[in-house]
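Undergrad: coords please:
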Amino acid sequence: MSAARGEAAAEEVRRVVETVFRMESPRLIAATARLVREIGTAEELAQDALVAALEQWPREGIPDRPGAWLMTAARRRAVDLVRRRERYARKLAVLGRELETAPPAGDPAEDPAAVPDAEAIDDDLLRLLFVSCHPVLSPRSRITLTLRLLGGLSTAEIARAFLAAESAVAQRLVRAKRTLAEREVPFEVPVGEDRQARLGSVLEVVYLIFNEGYAATEGEDLVRPALCEEALRLARVLAGLMPREPEVHGLAALLELQASRLAARTGPDGYPVLLRDQNRARWNRLLIARGFTALGRAEEAARGAPHGPYVLQAAIAASHAGAHRYEDTDWARIATLYGLLARQAPSPVVELNRAVALGMAEGPERGLALVDALAAQGALDGYHLLPSVRGDLLARLGRGPEAAAEFRRAAALTRNARERALLLRRAAESGPDSAYPDGK
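TA: Prediction:
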């Protein structure tokens, strides 16, 4: 084989190794973290398995079961590390027979029995998800750690996704792992009331990741599909791991239905397309079907109990998805659902959305009254969607100059360039001040 062909073959093997590792890294970290009880160490062990594959696979060929090879290699290193530690006796009491029956050193690819079964891997992933989203961490740290450990994203990829400095993301990861170690957070899935309390944090993290992709808070792009896809993948994994939790299926349904509209949310120029103007033929019917299926599972799992916040939001998304035309939207039902959501999870943002629905169901005067009441409370000061909604309601009432002022105020508050351009365009269309900067 020529040197050039040899280099090409080695490069192909390297790409395969990196692809497999990215797919398998959450499982590798989860399985080794169960053994060593430290996320940082588990990451290092998974990386060690990657290095071993990069060294061995070019010489020996890609194994038939590359994921199993990596899993076995990582677990052996975890077992060896635990055995070397001074606290081995205490760890051994926890690990029990798993360590006693650990396979001898050799070719991992020839020892498939060393790989945990699917149920054990699922348990490990669930533990890792709950640890990554532990309330001792700040919401931003939970998101970053979840994307790193469960999403397999690199530090650079996370930094790009959130328009942050790579060094800042790296420091956040280090601090998060140190906090978990110092607080001695157990590597386990909580039970009972603690589980319900912690589940809320897990769902919130996945929801926040999706929202940042669906409507980016800052930067040049309105939508970041990679974040939406990652959150959707995590929601599907979580639904498979916790099939009896209605809110888990509710979140999965919500994200499927919201993701179905991604292609229609922006035009060819990258600028936002309002819901009423979207081409519904571009909505993804497969994702809509998946969303309705997940919503049905949520209702079945609830067994008649009152719906939680994510199930209610999914029901709202389903009302939009079920309307073939904007004019067919059942705004009265959506307003009712927002009323239920306001009682389940009261917040000014929910009330603002209810105002939109009431403005469509009962007329813009009704919506404007609720928006003005929210504005008087001051809870949404600085939130650009409040003046944006107010501007829309005023425009529908024929109060163009007032609407234009609200759209300009909203544009000044948003940090997203595409959204700002849309708001300024609406300001120009609503009022006489068409010479307002960037308003043409």
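Undergrad: Please count neighbours and contacts with C-alpha atoms only from this point.
TA: Noted.
Undergrad: SS state for residue 164?
TA: Recorded secondary structure, residue 164: coil (DSSP: H, G, I helix; E, B strand; the rest coil).
Undergrad: Count the residues that sit near it.
TA: By other C-alpha atoms under 10 Å, 12 other residues sit near residue 164.
Undergrad: For it, give its distance to residue 41.
TA: Using C-alpha to C-alpha, to the nearest Å, residue 164 is found at 25 Å from residue 41.
Undergrad: With residue 173 instead?
TA: For residue 173, the distance to residue 41 - C-alpha to C-alpha - is 13 Å.
Undergrad: Compare these two and say which is more crowded by neighbours.
TA: Legend: neighbour count by other C-alpha under 10 Å for residue 173 and residue 41, higher for residue 173 (20 against 17).
Undergrad: How about the contacts made by that one?
TA: 141, 144, 145 (C-alpha atoms under 8 Å, 6 or more residues apart in numbering).
Undergrad: again, but for residue 380
TA: 348, 349, 374, 386.
Undergrad: what's the closest of the residues you listed to residue 233?
TA: residue 349 (26.2 Å; C-alpha to C-alpha).
Undergrad: how about the helix or strand where that closest one lies: buried residues?
TA: For residue 349, the host element (DSSP states H and E) is helix 348-362. By neighbour count with 16 or more other C-alpha atoms under 10 Å, helix 348-362 contains the buried residues 348-361.
Undergrad: Now the element after the helix or strand hosting residue 12, going C-ward?
TA: Taking DSSP H and E as the criterion, residue 12 maps to helix 3-36. Counting by DSSP H and E, the next helix or strand C-terminal to helix 3-36 is helix 39-60.
Undergrad: quick one on the thing from earlier: now the contacts of residue 380 in JSON lines, with distance to residue 422?
TA: As requested, the contacts of residue 380 are arranged in JSON lines below (distance: C-alpha to C-alpha, whole Å):
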{"residue": "348", "distance to residue 422": "24"}
{"residue": "349", "distance to residue 422": "21"}
{"residue": "374", "distance to residue 422": "24"}
{"residue": "386", "distance to residue 422": "15"}
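Undergrad: run this one through as well so I can compare:
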Amino acid sequence: MSAVDDAIIRAHRDEWARVVATVAKRFGDLDIAEEAASEAFAIAVERWPADGVPPNPGGWLTTTANRKAIDLIRRENKRDGKHREALMIFDDEPAPSLGAIDDDRLRLIFTCCHPALSMESRVALTLRMVGGLTADEIARAFLVQESAMGRRITRAKVKIREARIPFRVPASADLPERISGVLAVLFLVFNEGYLATGADTDPVRDDLTAEAIRLARVIHELMPDDGEVTGLLAMMLLIEARRPARVSTSGELVTIDGQDRGAWNRDLIAEGHALVRERLATGEPPGRYQVLAAINAVHTSARDVRDTDWSQVVALYDQLITLDPSPVVALNRAIAIAEIDGPDVGLATVESLEAALNTYHAFHATRADLLRRLGRSRDARDAYDRAIELSGNTAETANLLRRRRQLAG
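TA: A predicted model of the protein is given here:
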């Protein structure tokens, strides 16, 4: 693919989910919608460099995808004749709005997060269909093999088709049973944007973080009293506030301890802190996202890394691990413990997680940093090598390479 072709796809990649949602809503089939959208983008790559980008790129992609969907259906002989003929009637006018929210991407998210699907399938399918992530990127988020993730996504699409799950935002009464899956999706989409894992992508994907925040705001307006919705939005805002300082001019990831805090977005920090205080004032037991938001509030409250209240961070992680006893949470807790009790105590906790996190780059990067602080340069070098091997983010790899070069001996 040429640089021009790649630029076209990247410039209009935010249309992917909207095109998929529109086609899926019209034809009721995610497989057809995804294939038709892929063909529409492929035609754009072929034609636009020569013919120029049309005045309404999104409309062009949607129209082309709809026509490709009709072609796909015509080639299928298994569908009922009358149903197929009905789908042949092509309408260039936009389909009528369905549900309380006129947002194609959010509608598709709620469809993919139907309770008929397992939670893991809901999240994986939505990341693929809405976030536009590859099966490999999603597999890395779940710490599983790409082939296993591909099968999971395929089974989820079959389930939606067989169960005739409608492509619409559910009624208000149906939201609670789907919201946990929706929030998990937005959390992972944001994470992929915050630290992109694709080898051929920018290290920070602003399109994904911005879209995740936009959708979280929409859901917050829909469910203002839901603590976890508020918590997720607050967490995203507080992390996004640090984005201007996260990558250096040389393209290297800058960890929070080395960031220029004067470059942080104070408006986003103020908004995030206000949401955290709003939830604290309710006196209700916090959920996972509310605790994560509180952890980020502690970090963004410190004017200097030396002012960080690590005791409060550890206390919050102690609370979080009761809600989410995952090895990744335990790893982050160990990092905070090392700041209070020393790198030797932190390292012991980290190394106890090796069986669960051996293929996770952050595990090896954390272990390498703790070994470096303990003066164990040879062991640190090996750990950095493993972290570099597993890292898919160019900015993070650059940071790890520099840290490795700085080792003594």
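Undergrad: Now do the very next helix or strand once past the helix holding residue 349 of structure 1: which elements does it pack against?
TA: Going down the chain from helix 348-362 of structure 1, the next helix or strand is helix 364-377, by DSSP H and E. Using 3 or more C-alpha pairs under 8 Å, 6 or more residues apart in numbering; DSSP states H and E, the elements in contact with helix 364-377 of structure 1 are helix 348-362, helix 385-396.
Undergrad: what's the mean deviation for the longest one versus structure 2?
TA: Meaning helix 348-362 of structure 1. By mean C-alpha distance after the TM-score superposition for structure 1, the fitted helix 348-362 of structure 1 averages 0.6 Å away from its aligned residues in structure 2.
Undergrad: residue range for that helix in structure 2?
TA: Under TM-score structural alignment, helix 348-362 of structure 1 corresponds to residues 327-341 of structure 2.
Undergrad: same question, stretch 269-281 of structure 1
TA: Residue correspondence for stretch 269-281 of structure 1 in structure 2, counting by TM-score structural alignment: residues 250-262.
Undergrad: and the matching stretch, how far apart are its ends?
TA: Stretch 250-262 of structure 2 end-to-end distance (C-alpha to C-alpha) = 19 Å.
Undergrad: Go through it and flag the buried ones.
TA: Within stretch 250-262 of structure 2, the residues scored as buried using 16+ other C-alpha under 10 Å are 252, 253, 254, 259, 261.
Undergrad: what do you get for stretch 190-209 of structure 1?
TA: Applying 16+ other C-alpha under 10 Å to stretch 190-209 of structure 1 flags 190, 198, 199, 201, 202, 203, 204, 205, 206, 207, 208, 209 as buried.
Undergrad: And residue 398 of structure 2, what's its match in structure 1?
TA: Match for residue 398 of structure 2 (TM-score structural alignment): residue 421.
Undergrad: Comparing the helix or strand containing that match with structure 2, how large is the average distance?
TA: In the assignment (DSSP H and E), residue 421 of structure 1 maps to helix 417-430. Once fitted to structure 2, helix 417-430 of structure 1 is off its aligned match by 2.1 Å on average (mean C-alpha distance after the TM-score superposition for structure 1).
Undergrad: now that helix: how far from the chain's centre is it?
TA: Put simply, helix 417-430 of structure 1 sits 28 Å off its chain's centre (C-alpha atoms, centre = their mean, to the nearest Å).
Undergrad: Tell me the helices and strands packed up against that helix.
TA: Under the contact criterion of 3+ C-alpha pairs under 8 Å, 6+ apart, helix 417-430 of structure 1 touches helix 400-413.
Undergrad: which residues in the stretch 51-200 of structure 2 form strands?
TA: In the stretch 51-200 of structure 2, no segments count as strands under DSSP state E, counting those that start in this stretch.
Undergrad: Could I get the full set of helices for it?
TA: All helices of the stretch 51-200 of structure 2, identified by DSSP state H, counting those that start in this stretch, fall at 57-75, 81-87, 104-112, 119-129, 135-142, 146-163, 175-194.
Undergrad: which one of those lies closest to residue 292 of structure 2?
TA: Distance to residue 292 of structure 2, taken as C-alpha to C-alpha, is lowest for helix 175-194 among the helices of the stretch 51-200 of structure 2, at 11.1 Å.
Undergrad: how close does the spatially most central residue of structure 1 sit to residue 238 of structure 1?
TA: A centroid search over structure 1 (C-alpha atoms, centre = their mean) returns residue 231, at 2.8 Å, as the residue closest to the centre. As judged by C-alpha to C-alpha, residue 231 of structure 1 and residue 238 of structure 1 stand 10 Å apart.
Undergrad: do residue 172 of structure 1 as well
TA: Distance from residue 172 of structure 1 to residue 238 of structure 1, by C-alpha to C-alpha: 24 Å.
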